[in-house]
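Student: Dropping a prediction and its sequence here:
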Amino acid sequence: MLINFTNHPSKNWSKEQISAGMKYGNIHDLPFPTVDPGQDENYICELAQVYTDEIITLKPRAVLCQGEFSLAFAVVKKLKEQGIIVLSATSQRVAVEEKNKDGTVNKTAYFKFVNFRKYGG
């Protein structure tokens, strides 16, 4: 199983990303929590332990972990210590510009999934 521990539900993933995720088994969404920016490192450590414990009980083959940086870092570290594969999604930014009649330009950015990359170390 691949646990999708992000704010991006797998139902909204591209076919390519779903296919890449299915290499680890079924995809299980576990929403990344909102992190109170006013809290300290102890709060992050406690929250990381709660989510790490929950993830471990699901016995994943791999975990896609992306979200608020300090919590994501703490969870990645704890999961790797347990021998669990932890991934990030890589993407290519594609920008499309459209010139309006009044001379202004609208710019829209799209992110195209490329692959999953293991956290190093």
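Tutor: Sure thing, it's come through. Numbers count the residues shown, from 1 in each chain.
Student: C-alpha only now, for contacts and for neighbours.
Tutor: Noted.
Student: Do a quick rundown of the helices in the chain.
Tutor: 15-22, 41-57, 69-81 (DSSP state H).
Student: which of the ones you listed sits most buried?
Tutor: Of the helices of the chain, the one with the most neighbours on average (mean count of other Cα atoms under 10 Å) is helix 69-81, at a mean of 18.
Student: and of the helices of the chain, who's closest to Pro31?
Tutor: Comparison of those against Pro31 by Cα to Cα identifies helix 41-57 as nearest, at 10.2 Å.
Student: Run through the neighbouring helices and strands of that closest one.
Tutor: Packing partners of helix 41-57 (3 or more Cα pairs under 8 Å, 6 or more residues apart in numbering; DSSP states H and E): helix 69-81.
Student: got the angle for the helix it packs on vs helix 41-57?
Tutor: Angle, helix 69-81 to helix 41-57, by axes from the mean of the first three to the mean of the last three Cα atoms, to 10 degrees: 40 degrees.
Student: Go ahead and name everything in contact with helix 69-81.
Tutor: The contact list for helix 69-81, computed with Cα atoms under 8 Å, 6 or more residues apart in numbering, reads 35, 44-45, 47-49, 51-52, 56, 65-66, 85-86, 119.
Student: do that again at 7 Å, thanks
Tutor: With Cα atoms under 7 Å, 6 or more residues apart in numbering as the test, helix 69-81 has contacts from 44-45, 48, 52, 65-66, 86.
Student: And here is the other one:
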Amino acid sequence: MSENIFINFSNHPSNRWSNEQKKAALNYGEIIDIPFPSVDSNGDESYIKETGNKMIERIMSYHPKAVLCQGEFTLAYYIISALMRNEIIVLAACSNRNVKEDGNKKIVEFNFVRFRSYIA
């Protein structure tokens, strides 16, 4: 059975989130950050499976209610699929992307809107 735990499995620490994003996450439970690992571009499918299994074990040790999973696509897909098979809510953060030009610089700002569940 899932506890009231929200796992932030990304490279965006929750202490840098907007108040709106923190509030939305807290609806699922206490926020725990687990950094998404760097993925070796030379790694094959067995490397993804091995890395994924280690991360799945770590995430599941918290008995989460929900997991925000954002990172390298093949590893994320493997982990998302496994979490969903274990009936864990898996989420993506949905944001509005605002681009401003400042002379020769482009400033990109992301404003959190909501979490969206992955569906199968």
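Tutor: Structure received. Note that the coordinates shown come from a computational prediction; the quantities given were computed from them, not determined experimentally.
Student: Out of the helices of the first structure, the one nearest Arg93 of the first structure is which?
Tutor: helix 15-22 (15.2 Å).
Student: thinking again about what came up before, would you list the contacts of helix 69-81 of the first structure in JSON lines and tack on distance to Leu79 of the first structure?
Tutor: Formatted as JSON lines, these follow (distance: Cα to Cα, whole Å):
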{"residue": "Ile44", "distance to Leu79 of the first structure": "15"}
{"residue": "Cys45", "distance to Leu79 of the first structure": "13"}
{"residue": "Ala48", "distance to Leu79 of the first structure": "10"}
{"residue": "Thr52", "distance to Leu79 of the first structure": "7"}
{"residue": "Cys65", "distance to Leu79 of the first structure": "10"}
{"residue": "Gln66", "distance to Leu79 of the first structure": "13"}
{"residue": "Val86", "distance to Leu79 of the first structure": "7"}
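Student: is it possible to export the helices of the first structure to TSV including distance to Met1 of the first structure?
Tutor: TSV is the format used below for the helices of the first structure (distance: least, Cα to Cα, whole Å):
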stretch	distance to Met1 of the first structure
helix 15-22	8
helix 41-57	11
helix 69-81	15
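Student: right, so of the ones you listed, which gets closest to Thr6 of the first structure?
Tutor: Here helix 69-81 is closest among the helices of the first structure (Cα to Cα), at 9.3 Å.
Student: What span of the second structure is the closest one aligned with?
Tutor: Mapped onto the second structure using TM-score structural alignment, helix 69-81 of the first structure spans residues 73-85.
Student: Just give me the mean distance for the matching stretch relative to the first structure.
Tutor: Superposed on the first structure, stretch 73-85 of the second structure shows a mean distance to its aligned partners of 0.3 Å (mean Cα distance after the TM-score superposition for the first structure).
Student: And the helices of the first structure: which comes nearest Pro9 of the first structure?
Tutor: helix 15-22 (10.8 Å).
Student: Give the aligned range of the closest one in the second structure.
Tutor: Residue span in the second structure matched to helix 15-22 of the first structure, by TM-score structural alignment: 19-26.
Student: returning to that earlier point: out of the helices of the first structure, which is closest to Leu30 of the first structure?
Tutor: Nearest of these (Cα to Cα): helix 41-57, 8.5 Å.
Student: so who does the residue lying closest to Phe112 of the second structure once chain neighbours are set aside touch?
Tutor: Counting by Cα to Cα, 6 or more residues apart in numbering, Ser95 is the residue found nearest to Phe112 of the second structure once chain neighbours are left out, at 4.2 Å. By Cα under 7 Å, 6+ apart, the contact set of Ser95 of the second structure is 110-113.
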